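Enquirer: This is a predicted model, with the sequence first.
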Amino acid sequence: MLVGMLGILKAGCAYVPLDPTYPASRRDYMMADTGMSQVITQSGLAGLFADLDVTRIVLDDETTSRRIASLDMTRLDDKPPSDALAYIIYTSGSTGQPKGVMIEHKGVVRLVKQPGELQMSSATRFLHCASIAFDAAVFELWSPLINGGVSILYPSTDLTLETLNEVIQRYEVNTALIVSGLFDIWSETCSGLAGLRRVFVGGDKLNPAAVIRCQKNLPHVQLYNAYGPTENTVITTLYKLPEQINADQSLAIGRGLKGDFSLVLSQTGSLLPVGVVGELLVGGDGLARGYFNRPQLTASCFVPNPYYDINQSHGPAYLYRTGDLVSYQDDGNLQFHGRVDQQLKVRGYRVEPTEIQFHLEQHPDVRRALVIPAEEANNRNYLVGYVELENDAEKTDTLVSVKYELSQQLPKHLIPSTLILVSSWPLTANGKIDLKKLPKAEVTKDKKSVAPVTQLECQLAELWSKTLDIQKENLCVYDNFFELGGHSLSVMKMVSLASEYSLCISAKEVFAFPVLKELAEQLAERDTQDAEFVVPENR
């Protein structure tokens, strides 16, 4: 696919990355929204687009190879202008549908040709493991290639800690970008990677404890805290982490990149001094063109620079309202303080809770829904959904149906870890939902709970307990891993920890059999089948 993307850009066109793991309805929306006429794909994925009115170009198909070989191979010397569209990446939207962010060539060039700490060279060996539909992939792919370096493509298998470290070691990776949630658990297993030199961490609030662990395991590696919205081409500010930090320290997000422009403004638009919290507005060559087919949303988020002076060239004419609350520190670095609105980051992805609520409320038996973040023990966010059903709805069957329908509409990172039924909504004196009085997403043991009995069930219960930070006594064989707060990163952690309990589990098995009893039965059946195919040695 990388070759296809290079061809698209070389031809002066723009690409729209489609994650094959997304629900078909989401992919279809993105294709319809952009008016996509052609899809470049591979034979193993071509079936995803079989029923759509688009031309499929299957790169690894023999017919396509013959067609390409017959084409004029004269080098294209035409270069697209700097303000030509390079790609459109879709992010979560508050209206119920994702929104396409339009990034121009100059935005990518500004990112990958940065001097200083972001500088790449022919010696760079950059790991690419992010989803192609996640803007981190832009940094992972183009930074090394445009500077003569090497992009190391993670194999098309489950992302596990063991495989991640093996790839870094085997292919001599020296540079990597790791999202904060993954960095938390990777920092526990990252010793012995002698060739690694730089790790950029971003996508969410950075955990100081994870930084300390990583610095202890890899003292030769320089760590960076990278911050930036998709609307300003991946990275907006960068903070070079010092060698000594405190576990309770709030880590800065750093300073803006060369050529960028940042303002910290009050609600009335006044510039704020050091230490005073306000909204961050950013601009420069990295600024997106806007949202595709969303002129009103573009106008509300990409606003005129109130301090722009065309005669003095003081900053760009337009700035992006990030919605992030920050303040300047005495040393000139920015400190992150949260959000102006309800938007949040979950496992590196930007999430609009209202988009999830919209899809929940599309179910005919759901009267009203609310999605809010909850916090894990390691200060990471996960999503909790609250659902009020229509009066005649059967609770158990409806909840199963709601979860299934949601999985058909939204990618995994937008699916709440748990859904909680409410019969009424607690209200404040002002008539708003009182979030503090909503039932908590807690694990409880009811009278119908069945404790683990078999050896496999007991081993899994211990493994789940350690992974999810839940008392083993509270676990039932009918518990669902994801309803207990599990998510893709905790699956990775569990798969990594499994060897400590003499278990071998794949992420695919956890997603396919999320109930403890079913997973235990799957593992037992698999081990039995494996034993049947053991060929005895000749005697």
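Expert: Received the coordinates, thanks.
Enquirer: hey, let's count contacts and neighbours off CA atoms from now on
Expert: OK.
Enquirer: can you give me the strands in the stretch 1-150 of the chain?
Expert: Applying DSSP state E, counting those that start in this stretch to the stretch 1-150 of the chain gives strands spanning 38-41, 55-58, 85-91, 99-104, 125-128, 150-153.
Enquirer: Of all those strands, which one is nearest residue 255?
Expert: strand 99-104 (21.7 Å; CA to CA).
Enquirer: For residue 102, the count of nearby residues, please.
Expert: 23 (other CA atoms under 10 Å).
Enquirer: For the residue nearest to it when sequence neighbours are not counted, list the residues it contacts.
Expert: Among residues not flanking residue 102 along the chain, residue 88 sits closest, at 4.7 Å (CA to CA, 6 or more residues apart in numbering). For residue 88, the contact set (CA atoms under 8 Å, 6 or more residues apart in numbering) comprises 14, 15, 16, 17, 100, 101, 102, 103, 292.
Enquirer: what about 10 Å?
Expert: Residue 88 is in contact with 14-17, 30, 34, 99-104, 133, 135, 288, 290-292, counting by CA atoms under 10 Å, 6 or more residues apart in numbering.
Enquirer: Same check on residue 65?
Expert: Residue 65 neighbours (CA under 10 Å, 6+ apart): 58, 59.
Enquirer: How about residue 443?
Expert: So residue 443 contacts 470, 471, 474, 475, 479, 483, 484, 485 (CA under 10 Å, 6+ apart).
Enquirer: Need the three-state assignment for it.
Expert: Here residue 443 is recorded as coil under DSSP: H, G, I helix; E, B strand; the rest coil.
Enquirer: Could you do residue 326 as well?
Expert: With three-state DSSP as the criterion, residue 326 reads strand.
Enquirer: My guess is it contacts residue 339. True?
Expert: Yes. At 8.9 Å, residue 326 counts as touching residue 339 under the criterion of CA atoms under 10 Å.
Enquirer: Mind checking which of these two has more residues around it?
Expert: residue 326 (23 against 15).
Enquirer: how far away is the more buried one from residue 300?
Expert: Residue 326 sits 20 Å away from residue 300, going by CA to CA, to the nearest Å.
Enquirer: Use this one as the comparison:
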Amino acid sequence: MVPVTSRTAGTVDGLVVRQATRTPDAVAVTHVGQELTYAELVSRAGELAHRLTAREVRPGDVVALLMDRSVSFVVSALAVLMAGGAYLPLDRRHPQDRLRWMVEDAGAVLLLTDGPAAVIDWAGETPVEELGPTSGPVPAPRRLPDPPAHPEHLAYVMYTSGSTGTPKGVANTHRNIVDFVTDPCWDPERQARVLAYSPLGFDSSTYELWVPLVQGGRAVVWSPEHFDVAELKHVIARNGVTAAYFTTALFDTIAHEDPTALAPLRDVTTGGDVLSVSALRRVREHCPRTTVVHAYGPTETTVFCSLQPFAPDFRGALRLHLGTPMRHTGLYVLDDTLRPVPPGGTGELYVSGSHLARGYVGRPGLTAQRFLPDPQGAPGSRMYRTGDLARRESDGTLTFAGRVDRQVKLRGFRIEPAEIEAALVALPEVARAAVALREDLPGGRGLAAYLVPRDQTRQAVDVDEVRRHLSRLLPPYMVPSAFTVLRELPLTVHGKVDHPALPRPAAPAEQGPAPRTPLEEKLCGLFAEILQCPPVGVDDNFFQLGGQSLLAIRLGARIRETTDHAVTIRDLFRYPTVARLAAHLTSDTAANRET
């Protein structure tokens, strides 16, 4: 039985409750053997919603969620919406100071966690409450809290990197999400079982949870410690997953390592950066029944605002562009006077329509700068200034042409270099700093930091301490993989940093001890191959040399291909040097022989 409710179909929780009345016994969420039917999901979320209202959570209030990807998170997010509030997803991998800042900036009235509340000593004045188990007897249905949320009420806040040195919170409403998840592009049969694995503070989690749950599908929650293509393949096959989203960097990695992992899927959506045509072609060749959708959309436009599908029967050239706008959405390419550019012209891309977020939390000035009146729309309508450059081709399609500012995309994450630079110059030994995205780093594309020491006589900066300092302030994806100390930063004639003139970061000058065994020699070669760097020593750390999770996936695959060792992605994170990894693999092999 579903709780008694007066919910409207214009809200996210209203749509989920309506679906629960239609298919109460259908499975809504699964995670590692745990299942909740729609009736159970709504009953558990309703009971938690009553707890939240007892804690005086009111419509419009923000509730922070510090949780792992699990059934508990789905229950909690739905409960916050049922109580009329908005959820703020937090990522445990982020530094505590950054988490506290986001909680305070969003004005959260409560922090809900699936771990022990006592260990969260960084929340300041914000009350912390433990969720408790979401298993056991299902609570008896009862009427959901009143008053219900309105379509214009806030539904969630998600933070992105900010050019002023601090992250900015994007505030999305129920109407934004409902218009996104009810778009006709999401076919219920093709979206019947959606893989939900994205970091909870990543806006693609909106697609992964609410698209299946508003139309009777199933959210298949997957919470890997580290992404592994072989494990992904197993999860998709075991759970009958039909649809998934991957950032372009991850899509490229899967296409390179094992594109057949995606073959059971009916829909694969990818976006967040420039997609490799060769990766797209490789997936299409190995997944003949899968539709690949190339998506575009900043967080401020609620996940995606335009789509370019490549269906199995597509026979044209694989030419990538920004696609077709989703329902109730428009794309404009405008010049500096906000006039449309002619065919063949390049201008700034603006997005209009119902996907546009309310704005930025507590930043009316920035909201006014980025969300402008829509000169082509009805009175009161707005358009979002993306900062992306686009070219209008002669056939009317729009292609990405760069940025008007310094914002960059790395592995699907939007990064403002100015935020990293602000953290660097806060160090007493750093006078000036510049951060750039480079293609020529060990391991390929990554962030490089350039530092000018305050003490010009010593010309030295403790790079290890700088890295530790950034790790205490920024999420891992914003910590540069290379650091270069310069006497001065190159400047343009206007006195600004001349980014094209910044030198290529030098490879590590010192090489550690040479390999001592055939296995160490093999691993040293594979480290250097994947990182595209000079020979490494047995004590060199893969991740300090420029490695990251996607390169670790490739390294693991190469080790498995060229040796007899079944190394896992977890092994590489636990044993990041050749010496430690070789010792682990050798001992593991010996243990297997004894058994």
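Expert: Cool, the structure landed. Just so it is clear, the structure is predicted and the values come from calculations on it, not from any experiment.
Enquirer: still on that earlier bit, how close does the residue nearest to residue 102 of the first structure get to residue 13 of the first structure?
Expert: Distance from residue 88 of the first structure to residue 13 of the first structure, by CA to CA: 11 Å.
Enquirer: for residue 512 of the first structure, same thing?
Expert: On the measure of CA to CA, residue 512 of the first structure and residue 13 of the first structure end up 39 Å apart.
Enquirer: more neighbours, those two?
Expert: Using other CA under 10 Å, the more surrounded residue of residue 512 of the first structure and residue 13 is residue 13, with 14 against 11.
Enquirer: any idea what the more buried one aligns with in the second structure?
Expert: Applying TM-score structural alignment, one finds that residue 13 of the first structure aligns to residue 85 in the second structure.
Enquirer: burial count for residue 342 of the second structure?
Expert: 16.
Enquirer: contacting residues for the equivalent of residue 202 of the second structure over in the first structure?
Expert: Residue 202 of the second structure maps onto residue 134 in the first structure, with residues paired by TM-score structural alignment. Residues near residue 134 of the first structure by CA under 10 Å, 6+ apart: 17, 18, 19, 89, 90, 91, 230, 234, 348, 349, 350.
Enquirer: Return those of the residues you listed that are likewise in contact in the second structure.
Expert: Contacts conserved in the second structure for the contacts of residue 134 of the first structure, counting by both residues aligned by TM-score structural alignment, their matches' CA atoms under 10 Å: 17, 18, 19, 89, 90, 91, 230, 234, 348, 349.
Enquirer: Whichever of those residues count as buried, I'd like them selected in ChimeraX; how would that read?
Expert: Selection of buried members from these for ChimeraX, criterion 16 or more other CA atoms under 10 Å:
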select :17,18,89,90,91,230,234,348,349
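Enquirer: now, which of the kept ones among the contacts of residue 134 of the first structure lie within helices?
Expert: Counting by DSSP state H, no part of these is found in helices.
Enquirer: Mind listing what's buried along stretch 450-468 of the second structure?
Expert: 450, 451, 452, 453, 454, 460, 461, 466, 467.
Enquirer: Out of the residues you listed, which two are the most distant from each other?
Expert: Counting by CA to CA, the most remote pair of these is 454 and 467, 17.3 Å apart.
Enquirer: Strands of the stretch 251-400 of the first structure, start to end?
Expert: Under DSSP E, counting those that start in this stretch, the stretch 251-400 of the first structure gives strands at 255-256, 260-265, 278-284, 290-291, 302-304, 318-328, 334-339, 344-346, 349-351, 366-375, 381-389.
Enquirer: Nearest to residue 204 of the first structure, out of these?
Expert: strand 344-346 (5.8 Å).
Enquirer: Return the list of helices and strands in contact with the closest one.
Expert: Under the contact definition 3 or more CA pairs under 10 Å, 6 or more residues apart in numbering; DSSP states H and E, strand 344-346 of the first structure sits against strand 349-351, strand 366-375, strand 381-389.
Enquirer: In the first structure, what range does stretch 405-423 of the second structure match?
Expert: Going by TM-score structural alignment, stretch 405-423 of the second structure sits over residues 341-359 in the first structure.
Enquirer: chain center to the matching stretch: distance?
Expert: In this view, stretch 341-359 of the first structure has its centroid 11 Å away from the chain centroid, taken as CA atoms, centre = their mean, to the nearest Å.
Enquirer: Next, the buried residues of that stretch.
Expert: For stretch 341-359 of the first structure, using 16+ other CA under 10 Å, the buried residues are 343-359.
Enquirer: ditto for stretch 274-282 of the first structure
Expert: 277, 278, 279, 280, 281, 282.
Enquirer: Looking at the kept ones among the contacts of residue 134 of the first structure, which is nearest residue 308 of the first structure?
Expert: Using CA to CA, these come closest to residue 308 of the first structure at residue 230, 23.1 Å.
Enquirer: what's the counterpart of the closest one in the second structure?
Expert: Checking TM-score structural alignment: residue 230 of the first structure goes with residue 299.
Enquirer: Surely that match and residue 356 touch.
Expert: Yes. Using CA under 10 Å, residue 299 of the second structure is in contact with residue 356, at 9.0 Å.
Enquirer: Residue 120 of the second structure versus the closest residue to residue 50 of the second structure other than its chain neighbours, what's the distance?
Expert: Distances taken as CA to CA, 6+ apart put residue 145 closest to residue 50 of the second structure, at 6.2 Å, once the chain neighbours are dropped. Applying CA to CA, the value for residue 145 of the second structure to residue 120 of the second structure is 28 Å.
Enquirer: Show me which of the two is the more surrounded one.
Expert: Between residue 145 of the second structure and residue 120, residue 145 has the larger neighbour count (other CA under 10 Å), namely 23 against 15.
Enquirer: Would you mind giving the residues in the second structure matched to stretch 169-184 of the first structure?
Expert: So stretch 169-184 of the first structure is aligned with residues 237-252, judged by TM-score structural alignment.
Enquirer: Please read the previous query as pertaining to stretch 292-299 of the first structure.
Expert: So stretch 292-299 of the first structure sits over residues 361-368 in the second structure, by TM-score structural alignment.
Enquirer: Contacts for stretch 418-429 of the first structure next, please.
Expert: Outside stretch 418-429 of the first structure, the residues that reach it (CA under 10 Å, 6+ apart) are 368-371, 382-391, 395-396, 399-400, 402-403, 432-442, 480-486.
Enquirer: Thanks a lot, catch you later.
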